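> I would like to see how this sequence folds:
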Amino acid sequence: MNPEFTNDFDALVAKLAELTTGDASPEMMEKIKIWAIYNHIHKTMPALASHWGQSHPAARAEVRKLFEEVRDKNRALRKSDGEE
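Here you go, the predicted structure:
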């Protein structure tokens, strides 16, 4: 893959992570990638997401924790932005 594209796309993911959670660390960027991909699959192919969740209950629990973490960070970020 084109390295320039990869860098540009990583910058996009970093900005999404920052705007969504207030954290653009490499770890959060990886979480946001998983969050975004799973969110897309869940919305566009719910049967696939359901089947995968039934087949991989431990991984499904990890995705759930990840969604809760992103949600909580987003709520905290919105709350802090509203107070300023």
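> going forward, measure contacts and count neighbours with C-alpha atoms only.
OK.
> Remind me what the host helix or strand of residue 80 packs against, helices and strands.
Assessed by DSSP states H and E, residue 80 sits inside helix 57-83. With contacts taken as 3 or more CA pairs under 8 Å, 6 or more residues apart in numbering; DSSP states H and E, helix 57-83 sits against helix 3-21, helix 26-44, helix 46-55.
> One more, so I can put them side by side:
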Amino acid sequence: MDAKLQQQLDGLITKYTELLLGQENEELKEKVKIWALYSHISKSMPPLAKHWNEQYPDAKEAMKELVSEIQALNKKNREKNE
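Here you go, the predicted structure:
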């Protein structure tokens, strides 16, 4: 991927993380990337996500924790902005 596109995409992820969670840092950006990719895969190819969940039950649990964390941070951000 060319550097300009990478930089622009990083800016998009930064802003998305900030709008979604009310804050951003490198750790949160990485979590949002993982969450977004997994969410897309689970919606667009459910059998693949199911296979992965069955193949890696420990990763499935870690993903569930990550999703819960993102949801909680998003809820807190929405409540703060109401």
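> Any idea what the TM-score is?
Here the TM-score for the pair of chains, by TM-score structural alignment, normalised by the length of structure 2, is 0.97; 82 aligned residues with a CA RMSD of 0.6 Å.
> before we move on, back to that, and the helices and strands packed on helix 57-83 of structure 1: which comes nearest residue 82 of structure 1?
helix 3-21 (14.1 Å; CA to CA).
> still on that earlier bit, can you tell me which of the helices and strands packed on helix 57-83 of structure 1 is nearest to residue 67 of structure 1?
Of those, nearest to residue 67 of structure 1 by CA to CA is helix 26-44, at 6.6 Å.
> which residues of structure 2 does the closest one align to?
The aligned range for helix 26-44 of structure 1 in structure 2 is 26-44, by TM-score structural alignment.
> what does the matching stretch rub up against?
13, 14, 17, 48, 49, 50, 63, 66, 67, 70 (CA atoms under 8 Å, 6 or more residues apart in numbering).
> Repeat the analysis, applying 10 Å as the threshold.
10, 13-18, 20-21, 23-24, 45-50, 52, 63-64, 66-67, 69-70 (CA atoms under 10 Å, 6 or more residues apart in numbering).
> before we move on, back to that, so which bits of the helix holding residue 80 of structure 1 are buried?
60, 63, 66, 67, 70, 73, 74, 77 (16 or more other CA atoms under 10 Å).
> Including mean neighbour count and distance to residue 81 of structure 1, could the helices and strands packed on helix 57-83 of structure 1 go into CSV?
Putting the helices and strands packed on helix 57-83 of structure 1 into CSV (neighbours: other CA atoms under 10 Å; distance: least, CA to CA, whole Å) gives the following:
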stretch, mean neighbour count, distance to residue 81 of structure 1
helix 3-21, 15, 11
helix 26-44, 15, 20
helix 46-55, 13, 33
